[in-house]
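>>> Got a predicted structure here, sequence first:
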Amino acid sequence: MSETYLHLNNNVKDKLWKMICSLLFLCVISGNCVVYSTFPNGTGPNRKEGKVWAVLPDNVPSFDRGLSKVHVAPASTPMKKFNSTNSRRSKFRREVVRMPRFYRRRSDLTSSGIVMSRHTPDRWLDASYDLRYGCPPGCQCRYLEVECRQMQLQGVPRGIPLSTEKLILVGNEIESLNRSSFEGLSNLKTLVVSNNRIRSIEPRTFDHLTSLRRLRLNRNELKSLSRDVLSGLSQLQRIDLRHNKLTCLDADLFRDLPELRHIYLSNNNLMWIAQDAFQEQKMLEQLHLRGNQFRCDCSVRPLIENFLRTNRLDILIRSGATCYMPDGTTRLGQRALDARLLSTLECSANDERYVRPPMMCTPKTSVSCSTVCDCSMDRAANCQRHELTSVPQDLPREIMELNLAHNHIEILNTSSFQNYRNLRKIVLDSNRISHVDPNTFSNLKKLSSLYMSSNKLQLLRPGLFAGLDSLRILYLHRNKISCLQRGSFEGLENLQILHLSENRIQTFPKGSFEDLRRLKYLYLVHNPLICDCRLAWLPPILVEKEAGGTQWARCAEPLSLQGHHVREVLPKMLRCDAQMGPDDDNSLCTPERLQCPSGCRCTEITSTPLLHARPDAAYRPDELGLISDGLSVDCSHLGLTELPKTLPVNTRELNLRGNQIQEIKSFSALTGLNGLQNLILDGNQLERIEPFAFESNAKLKKLILSNNSLTTFDHRILKGLENLEILLLQHNQLGCLNNFTFSHVPSLKIVMLNNNKLRCIAKGIFEKLNLESLSISSNPLKCDCHLSWLPDWLRENVDQVISGPSPPTCVEPEDLAGTPLASLARYHFTCNKPGEECGTSSKLTRPTEERTTRWPCTASRSVCCEYPLTTERSKCPDRCTCESDGVYCSDLGLTEIPENIPENTTKL
């Protein structure tokens, strides 16, 4: 192959320079070119001519414009070959598009040539081809120059060619710089990062920019610079820090910059500069200090003396530095920092207070970093295992990794991470987190990993993770999550790994994962999933996304599908009863209804699914997960005068013992607690319980109302409690019980009525009950004809009656006082008017008819039980929640005002 030397005149060198750069840049890395470093024996171009030469193959089209002559080199011309493929390969991927080391300077091209094979693409010879190959998106790249202006960048972009000598990042939103910001860009000579929002620069950020000549950081928000922030810039000649918020300059800030000639510090808040801050700048030509906040006192004396002593006072005078007189704050009180000012300052010669930095210039050390956190690693803080109850707020703002595992944090609020916007990774495993405020993570735009396993989270509210655009990994396993809503994962479009194993999740709302467009791995094992029609949409997603090898999610219910992998269940097998549809959602699954009341203690109650597996089943029972049976809420001995305003909707046990509650209304915090099983209210000051107060607590099994001040007990109080088994009413002030008192509690087994003021107990009150234990001792019973039925009943049910310290005895009449009832015969019980019978009543013709029935106990002195016999309460609108302070129908998708709103409603 013959070789052609292309000689370009000076007047066309600039026009074709882009083409030459493209040739050198691209053809060498492809292996189609061979590069020569010199032309010996005088056959090549003369380097002193300043011409640009290239060795081209025969198939290159002719260039008529701008060519003065063409030389044909003999084939025997000896040349020193350089093979680019043998050069060391960089560890940085972006270097594959960079120009070889021999062609990083224009001067190097004047003594080099390039040989191209016949297979070189013709487009490489197109003069319009530029260096966009390898240019960061949106930026403009010219020869050795990259400009990214006003692109709203929050950090230094990737993909900057390593050969870049000038980098311009003006007018963006960069807030911090660190050691990785300019990694690999060792050829930079000019760096412009003006008009951004830079608040912090990590020490040794520019350490490897050994060729940098000019650095512009003006118009940012810098308040201080550490002494090592400019280390490594041994060739720096010009630095621009104007229009920042600097207040002090340390003596060592410019110590390693011997070549520095121009320093721009105008329009800051400088109040103090160390006396030898510019000591090493022997070649200093310009210093700009105009528009700062120096005071005309002894604090400026060391600086002026240093410039005077080094014969450079003229530089300080030309800097425009002025100070304010102590008694003036206007410009009229300003004076220049010069020898005349020095002569007016009355300072003690031995006073070193002004030589040392003032208190405001001393960097604040993080107490947390020196006590409970290890901040020794680069941009990381390890604060685990220190019993922390909150996120430390005095850590370095530039940290990128924060480890808070194994602490005692219970709540995350909006201020927890507001100081650490550069965080990439947060570890919160093994804490006690039960509540996360909205917008807690909203400012963490760069966060990529969030670990919150082994905590006490119960629900994921919609929008909780909104703003985490960069999040890739989210670990939430080993929590107590039982409540998910549509939108729980809103904003996590880039999430790739989601870990929800070992929670209490029984179902997922349809479309729970529709926001996770890039999800690759989903972990759901050890959750008690109910495989009904509500999960019909889930199996296809699990086939595509579920991770964990063969450890896949299984059905816990119904028994017919127990143990089956959810991903393998056919849609026709997922059925619901007539009252439930595939789109049904729990409207009570809200943060307010799941939050533990203030001051109370909430403990989770768990159980295992009812097993229906064969002995040879291919799975272990623990693979079905633990079912959350709700919460045990302990609000005892808190001095409460009323029920808490709200209670967790999944409350199973509620302890209100030892408070000062006086009344329970028909609409209260108990309304809506459909799963409540145990209610303890003993030791209060209850005087009144409204009818229907427990109607919505259909699963209630134990009701303890002992040690209160109840005088009456309307039978409608127990309306709806068909599952009630234990009722404790001892130590109250009850005077009379009619035969309707226990008509609504057919399952009642234990009744404690001792230590009241009962005088009359209606016949037939216990007839429909299958009692196991009954106590009626220590009551002032009046043994007249109305109690004639009781002795026979006591003798027939002797095994069920608890005698206590003493058996039930008579108090009246006088001749029977102190006599045990069970020892009396029917003829002992007489009345003045035998025709009157205690416990008779006319029957109701309609269930809703309200009538009053009297229960006479004696003829001479009537003690009566008067109760309205209404059997229905005011209705509550369908799907709404009726409480004592109003009716709540929000967020139900209603299209019209609901019916059956109670007439006495004051708040809707």
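It's in.

>>> From here on, just use CA atoms for contacts and neighbour counts.
Fine.

>>> my guess is Leu703 contacts Leu679, does it?
Yes. With contacts defined as C-alpha atoms under 8 Å, Leu703 counts as touching Leu679 at a distance of 5.1 Å.

>>> Pretty sure Leu529 sits against Ala556.
Yes. With contacts defined as C-alpha under 8 Å, Leu529 counts as touching Ala556 at a distance of 5.4 Å.

>>> Could you check which of those two has the larger neighbour count?
Residue environment comparison for Leu529 versus Ala556 gives the larger neighbour count to Ala556, 31 against 27, counting by other C-alpha atoms under 10 Å.

>>> what's the host helix or strand of Val70 packed up against?
If you go by DSSP states H and E, Val70 is part of strand 67-73. The contact analysis (3 or more C-alpha pairs under 8 Å, 6 or more residues apart in numbering; DSSP states H and E) places strand 67-73 against strand 3-8.

>>> Structure two is appended below for comparative analysis:
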Amino acid sequence: MDKGISVTLWLLLLVCHTGSTESQTFCPARCQCFTPAKLLCADERMSSLPKNISTQVKELIIMITPLAYLLPNSFRESPHLNKLVFYNNALRSVHSQAFEDLTELQELEISGSPWLDHLFLGTFSKQRNLTKLLLNFNRFKTVLPGTFDSLKQLETLQMKGNIISHLPTFLLQNLHNLHVLDLSQNKLAEVHRGMFSGLDKLEIFRMNYNLIQNLSSDTFHNVSQLVELSLEGNKISELANEIFSSLTKLRVLNLRGNLLTTFSDKVFGIQPSSLKELNLKGNKLRELSPLSQLTSLAHLILSSNQLSNLPSDIFSNVTALETLDLSENQLQLLPEGIFYELLGMKEINLQKNNISKVDVKLFEDQMLIQQLYLSDNQLQNLPSGFLDSFVVQHTVRLHGNPWKCDCHMWYLHDWVMKNSQEIEMLEKMFCKGPAYLNGQAVASIGREQLVCQISDKEMPDVSSCTLKATNDTMIVKCKVNESSPLTVKVQFQEEGGSITEHILKSVFP
């Protein structure tokens, strides 16, 4: 059941009960009114339609009743209704002439009737002014050809949450003004060429949670005005090349929750696509081809797949990209120039991967970044300067990595202490090593604790070196030869913590 609709109707019921005393005087029994034009009936004892409905009533809502049948000319006394809603009733059958007198009706909803499994041909034959028809969460298995032929002004059609497994070829052929089509949560197993014939102004098309398995290149041939297409929650495992090539005005494509293992921009044909948002979350993607045709793409969601690597040029032409979600994949490394020239990027989500190393220039062009999520990876440290490109206030997540809190972490520790207000869940950013710092929060330790210990094998031979101190001068003298080159580093640390380093190497002719 659509919780949003349910909440809305219950709020409406509450408003009805708080209506003025004056408005109650013209209400039928077991109903509530809050204006002369709006009537709501919600009573578990109401087995038939209310009698003596005022001719002033324009909106009628009937919900949560045992009403089982709508008989011929059920609304003969209310010909001026422009909105009629049946929600969560016990409807079993609607007569083909039940709405015969409602020629002014603009919105009709029959939803939440678990025993209503069919509609008769001609049920909507007189509703030529209807713009919105909602038939959600019933038990429809199919819809007869011609059911919607008279609804030439229809803009919104929803049939989600039924068990529809087949749509007649020309079911929607007369719906030239249709803007919204929702067939989500059904059992459609196939989308064929003629299904959407005639929908030349279709703007939003949703087929969420169906069981579509096969799509051909002709499936969307007659819906060139599509702006939003959702095929979420189906069983689509493959997309034919150019399958979306006729959708030249498509802005949003939702393929979330299918079985795709690969994706290529060839599905859009050879012309640059107008697509703004592409959602591929929750598929089984193992590889992606460069998305060079998606020059207008601003939002790309690739989370919850099986990606382990990406081509270095995958985003080379996607210069309008603003948000990118690659979370919950199996990425280990990212090519150095993968985000090159993506100057408008605002959000990058890389959390819950296996990334163990990042290049210092990875986000060099992302100066306007606002959100960067690197949490729950395998990072031990970050290269010096890695987070210095950003020029606007931003939010960063770094927790859930096995941070190695030694001398190689000086840069990151300094950045964390300076930018602690910009780090989400900083208290969960812990050191994994060395052992004596394991489990301690990075922000809780001092810089002087970040030291690198040298093993005996790594220790250079300094037996030939001597140290002599005279007043404020220290002298280090080492005997060297060509077979034992030596490098000496001298570091001066100021009170503020900054370090100046001088390096001397033994040089031989």
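Here it is on my side, so go on. Quantities reported herein were computed from a predicted structural model and do not represent experimental measurements.

>>> Send over the TM-score of the superposed chains.
Superposed pair, TM-score by TM-score structural alignment, normalised by the length of structure 2: 0.45. Supporting alignment: 271 aligned residues with a C-alpha RMSD of 4.5 Å.

>>> what angle do the strand holding Val70 of structure 1 and strand 3-8 make?
Orientation of strand 67-73 of structure 1 against strand 3-8 (axes from the mean of the first three to the mean of the last three C-alpha atoms, to 10 degrees) gives an angle of 160 degrees.

>>> Can you name the element that comes right after strand 67-73 of structure 1?
Sequence-wise, the next helix or strand beyond strand 67-73 of structure 1 is strand 81-82, with elements assigned using DSSP H and E.

>>> could you point out which element follows that following strand?
Towards the C-terminus, the helix or strand next in line after strand 81-82 of structure 1, according to DSSP H and E, is helix 106-109.

>>> From the contact counts, what lies against that following helix?
Taking 3+ C-alpha pairs under 8 Å, 6+ apart as the contact definition, helix 106-109 of structure 1 has no neighbouring helices or strands.

>>> So which elements touch whichever helix or strand comes after it?
Following the chain from helix 106-109 of structure 1 toward its C-terminal end, the next helix or strand by DSSP H and E is strand 113-116. Taking 3+ C-alpha pairs under 8 Å, 6+ apart as contact, the helices and strands that strand 113-116 of structure 1 lies on are strand 33-36, strand 52-56.

>>> okay, those strands in a markdown table with mean neighbour count and distance to Leu308 of structure 1 next?
Converted to a markdown table, these look like this (neighbours: other C-alpha atoms under 10 Å; distance: least, C-alpha to C-alpha, whole Å):
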| stretch | mean neighbour count | distance to Leu308 of structure 1 |
| --- | --- | --- |
| strand 33-36 | 21 | 56 |
| strand 52-56 | 23 | 51 |
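
>>> Looking at the ones you listed, spot the one closest to Leu313 of structure 1.
Comparing those against Leu313 of structure 1 with C-alpha to C-alpha, the closest turns out to be strand 52-56 (48.2 Å).

>>> So what angle separates the directions of that closest one and strand 3-8?
For the pair strand 52-56 of structure 1 and strand 3-8, the angle between their directions (the same axes, to 10 degrees) equals 150 degrees.

>>> re earlier: now the helices and strands packed on strand 113-116 of structure 1 in JSON lines, with distance to Ile689 of structure 1?
Converted to JSON lines, these look like this (distance: least, C-alpha to C-alpha, whole Å):
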{"stretch": "strand 33-36", "distance to Ile689 of structure 1": "96"}
{"stretch": "strand 52-56", "distance to Ile689 of structure 1": "102"}
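
>>> who wins for proximity to Ala380 of structure 1 among those strands?
strand 33-36 (45.8 Å).

>>> For the closest one, name the packing helices and strands.
If contacts are counted by 3+ C-alpha pairs under 8 Å, 6+ apart, strand 33-36 of structure 1 sits against strand 81-82, strand 113-116.

>>> for the longest helix along structure 2, which positions count as buried?
Counting by DSSP state H, the longest helix found in structure 2 is helix 3-17. Judged by neighbour count (16 or more other C-alpha atoms under 10 Å), helix 3-17 of structure 2 contains these buried residues: 9, 13, 16.

>>> which of the helices and strands packed on strand 33-36 of structure 1 is buried the deepest?
Each of those was scored by mean neighbour count; the highest is strand 113-116, a mean of 22, by mean count of other C-alpha atoms under 10 Å.

>>> So what touches the particular helix or strand that has Thr466 of structure 2 in it?
Following DSSP H and E, the helix or strand that holds Thr466 of structure 2 is strand 465-470. Counting by C-alpha atoms under 8 Å, 6 or more residues apart in numbering, strand 465-470 of structure 2 makes contact with 474-479, all of which sit outside it.
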